[in-house]
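Q: need a structure here:
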Amino acid sequence: MLFSRCSRLAMASTNRTLTSYLTRASRPFSSTSPASYEHILTEIPKPGVGLITLNRPKALNALSSPLFEELNDALSKYDGDKEIGAIVITGSEKAFAAGADIKEMAPLTFSSAYSNNFIAPWSHLANSIRTPVIAAVSGYALGGGCELALMCDIIYCTETATFGQPEIKLGVIPGAGGSQRLTRAIGKSKAMELILTGKNFSGKEAGEWGVAARVIEGGKEELLAQTLKTAETIASYSRVAVVAAKEVVNKSQELSLREGVEYERRLFHGLFGSKDQKIGMTAFAEKKKPEWSHE
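A: Next comes the predicted model:
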């Protein structure tokens, strides 16, 4: 009974996934005319790659509601651009994002924070963006900065990057998913220690613990070069397959193994209805490079 129900739900999700992607891909967006922002910079440094740089240098890229309004806008525009297949978020060499803006938070009351659902929009990246997002972390990624990195699909960092959830030192707790995503990444005991003590951990440790996919030797320039290289590789594949691959990996964090495998299989089956499946397999058989239609 459960197996059958999961199958039906997975198939329905497959149809919604493919239909939603094709609708999204057809929406017009000019990547050659980037919006003007105050707190972030946007550019397209590689074919198919959108780059967002947090740009509050005097505040060490401290995260605020105005910054997230701009970040969410840029993410949505890249996500809706059929020419963009991967997104990179980075900061400066000194700070990816040194935390949330304390000046904005300090005067809040329970009533104002709760009534206005404070920082809920910060989860737009994790909840709504289907294009793969890579964080390139150099310097400080503390509090909200660590949480922003954890929302991304992949993290690359320098050895000397500094991660942490120091909210306990301010009389509060992580509020943008840090207690949940960090625990899933490194396990309960280690996450509990870090969150209860406010202790930081290095980029080297992030790589050893599985928080970061790669630790890049050298400075910010090499970090960004390697991150953009990976983003360009991802962007070179079928957009339909990439979106499906991201979705099934994310589902592994929510479903049981049996449900997850069934969900994966239904998306796999669904991709046989795409043009790119035919293009990819035909090109492989003919020993040619596939020319993706992204349909």
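
Q: contacts and neighbour counts: CA atoms only from here.
A: Will do.

Q: which residue ranges form the strands in the stretch 1-150 of the chain?
A: Using DSSP state E, counting those that start in this stretch, the strands found in the stretch 1-150 of the chain span residues 40-46, 49-54, 86-90, 95-97, 133-137, 140-142.

Q: for comparison, sequence B:
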Amino acid sequence: MKKLLIILLFTMSSAVTAQVAETTFENIEVTNQHNVLLLSINVPPRNTVSKAVLAEINTALNLAESDENIGAVVITGTNKVFSAGAGGESLKGVDKGEMTHAAIAHKVYNRIESFPKPVIAAISGISAGGGNELAMSCDIRIAGESAQFRQHELQAGLIPGFGGMQRLPRLVGQSRAMEIMLTGRYVGAVEALSIGLVTTVVPDSEVVLKAVSLAQQLNDNLNKKALAQFKKRMALSHSETFKEALINDQLTFDQLATSPDIHAAIATFIEKQKMESKAALD
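A: Have a look, this model is predicted:
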């Protein structure tokens, strides 16, 4: 398969960006959209989340995390498909000591969930099986009007083993998640919005633009140190009791509150609020 070079939409001088420019991918396209790294799965016709795709997503995350100029990540598909699933690769045996397909997916999806920068899924067309589990690991999901979501593993003799059994109930509730997984039916974009599976529905032609625009907005407005701690805490709290989560949230807050650079950030925020209030009154 022809290798795809990362396309840089504008020139930056950092050494890390030079490293990004030299990286090659075979299964995803990676573009720098003004400090937002856009990852587009490009394995037609189904854009399956194979081991190779997962490995390249992880490599792109390495680049995004190590480059301070990159403020957010957007993951999307190509050719009107986000990802139709994991394909049949999970059915193949692995040599002793190798990670299974599901184990690799868990490693990458868990990383996305706790990634120190916002990760947004821009979904057009089919988002099914392991591909939909990828979308659910992202912080925010923006859907195009054509988007259809499905967890059909039970019909195929498997279970949603890439994290869907845990993440789907958290997003839409236990009862609704059970119905979606048991029937394996398609959930359209409008219904997905109504049950909380996605946050926004836009025309298909605008889904990536909307996701990138929101990512840029988050990059401009969020404190990076606080964001990293916030995402870490949100991910870890799933395995904690309510009492433990409250205590650990409080300890993280106290740690941030005593940091000199956070003091400076708060002062800047207060001054900005004053200026915005004054402008609104003028």
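
Q: looking at the strands of the stretch 1-150 of structure 1, which is closest to Tyr237 of structure 1?
A: strand 86-90 (10.2 Å; Cα to Cα).

Q: Contact partners for the residue nearest the centre of structure 1?
A: Nearest to the mean C-alpha position of structure 1, counting by Cα atoms, centre = their mean, stands Cys152 at 2.2 Å. Residues near Cys152 of structure 1 by Cα atoms under 8 Å, 6 or more residues apart in numbering: 125-126, 132-135.

Q: Quick one: map it onto structure 2.
A: In structure 2, Cys152 of structure 1 lines up with Cys138, judged by TM-score structural alignment.

Q: Same check on Asn116 of structure 1?
A: Using TM-score structural alignment, Asn116 of structure 1 pairs with Glu98 in structure 2.

Q: Same check on Glu167 of structure 1?
A: Aligned against structure 2 - with TM-score structural alignment as the criterion - Glu167 of structure 1 pairs with Glu153.

Q: Without its sequence neighbours, what residue ends up closest to Asp204 of structure 2?
A: Gly144 (4.3 Å; Cα to Cα, 6 or more residues apart in numbering).

Q: Quick one: neighbours of that neighbour, just the number.
A: Neighbours of Gly144 of structure 2 under the rule other Cα atoms under 10 Å: 24.

Q: Any figure for the gap between it and Leu158 of structure 2?
A: Separation of Gly144 of structure 2 from Leu158 of structure 2 (Cα to Cα, to the nearest Å) stands at 28 Å.

Q: ditto for Gln19 of structure 2
A: 40 Å.

Q: Are there helices or strands packed against the host helix or strand of Ala235 of structure 2, and which ones?
A: For Ala235 of structure 2, the host element (DSSP states H and E) is helix 224-236. For helix 224-236 of structure 2, the elements it packs on are helix 101-114, helix 242-257, judged by 3 or more Cα pairs under 8 Å, 6 or more residues apart in numbering; DSSP states H and E.

Q: most packed of those helices?
A: Greatest average neighbour count among those goes to helix 101-114 (a mean of 20), per mean count of other Cα atoms under 10 Å.

Q: got the angle between that one and strand 72-76?
A: Counting by axes from the mean of the first three to the mean of the last three Cα atoms, to 10 degrees, helix 101-114 of structure 2 points 140 degrees away from the direction of strand 72-76.

Q: what does stretch 61-71 of structure 1 contact?
A: 37-40, 52, 54-56, 91, 95-101, 104, 119, 121-122, 144-145.

Q: Could you pick out the longest helix of structure 2?
A: Across structure 2, the longest stretch assigned as helix under DSSP state H is helix 260-281.
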